[in-house]
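A.B. asks: Provided below are the primary sequence and the corresponding predicted coordinates.
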Amino acid sequence: MNPVPGTENQRWTVTCQDAADGTGDMIVPLPDDLLSEIGLVIGDTLTVERQPDGSLTLTKTSQPLKVNQP
């Protein structure tokens, strides 16, 4: 589903992928337009909430960590 820019409660639908490392962890691929729209960058922390319908809600909870590079 492609959201309409500037609307409230935008939704993106993605398919989670098994991390295939035996942990049961999942990879949630986030589309570039989602990252851009809500200003996510590497180092941001997200909260994951499972909804009654089985979907997941991701919420940005912090600013990115600053990493010093040589």
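C.D. replies: Everything's here; your move. Residues are numbered from 1 along each chain as shown.

A.B. asks: make it CA atoms for all contacts and neighbour counts henceforth
C.D. replies: Will do.

A.B. asks: Can you tell me the element the nearest residue to Gln63 once chain neighbours are set aside falls in?
C.D. replies: Nearest residue to Gln63, sequence neighbours excluded (C-alpha to C-alpha, 6 or more residues apart in numbering): Asp44, at 5.5 Å. Element membership for Asp44, per DSSP states H and E: none, as it lies in no helix or strand.

A.B. asks: what about Asp44, how many neighbours?
C.D. replies: 13 (other C-alpha atoms under 10 Å).

A.B. asks: Next up, a structure to set beside the first:
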Amino acid sequence: MDDQRRWTSFCRDAEDGSGDLVIDLPADMLAELGWKVGDRLSISVEDGLVILRRASIPTETS
């Protein structure tokens, strides 16, 4: 992870009664990574850090 860029964000309650959390991702992070609203992300915890990665989406073949 040392050669990777890191950002800090905070979790907040979704406020919909679900108990879910929302993480607001910084605009500069989205721009640098080429992520867009609606992209699917995978989440993992490594060495006490929460790691987000854009999830690959299987493509359909005809």
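C.D. replies: Sure, I can see it. Here the structure is a predicted model, which means the values were calculated and not measured.

A.B. asks: So what does the residue nearest to Gln63 of structure 1 match up with in structure 2?
C.D. replies: With TM-score structural alignment defining the correspondence, Asp44 of structure 1 maps onto Asp39 in structure 2.

A.B. asks: isn't its match right up against Arg53?
C.D. replies: No - under the criterion of C-alpha atoms under 8 Å, Asp39 of structure 2 is not in contact with Arg53, lying 10.0 Å apart.

A.B. asks: so what's the counterpart of Leu30 of structure 1 in structure 2 up against?
C.D. replies: With TM-score structural alignment as the matching criterion, the partner of Leu30 of structure 1 in structure 2 is Leu25. Applying C-alpha atoms under 8 Å, 6 or more residues apart in numbering, one finds that Leu25 of structure 2 lies in contact with Ser9.

A.B. asks: Then Val48 of structure 1?
C.D. replies: 56-59.

A.B. asks: What of Trp35 of structure 2?
C.D. replies: When contacts are taken as C-alpha under 8 Å, 6+ apart, Trp35 of structure 2 is in contact with Arg54.

A.B. asks: That one in helix, strand or coil?
C.D. replies: When the structure is split into helix, strand and coil by DSSP: H, G, I helix; E, B strand; the rest coil, Trp35 of structure 2 lands in coil.

A.B. asks: what do you get for Glu32 of structure 2?
C.D. replies: Secondary structure for Glu32 of structure 2, judged by three-state DSSP, is helix.
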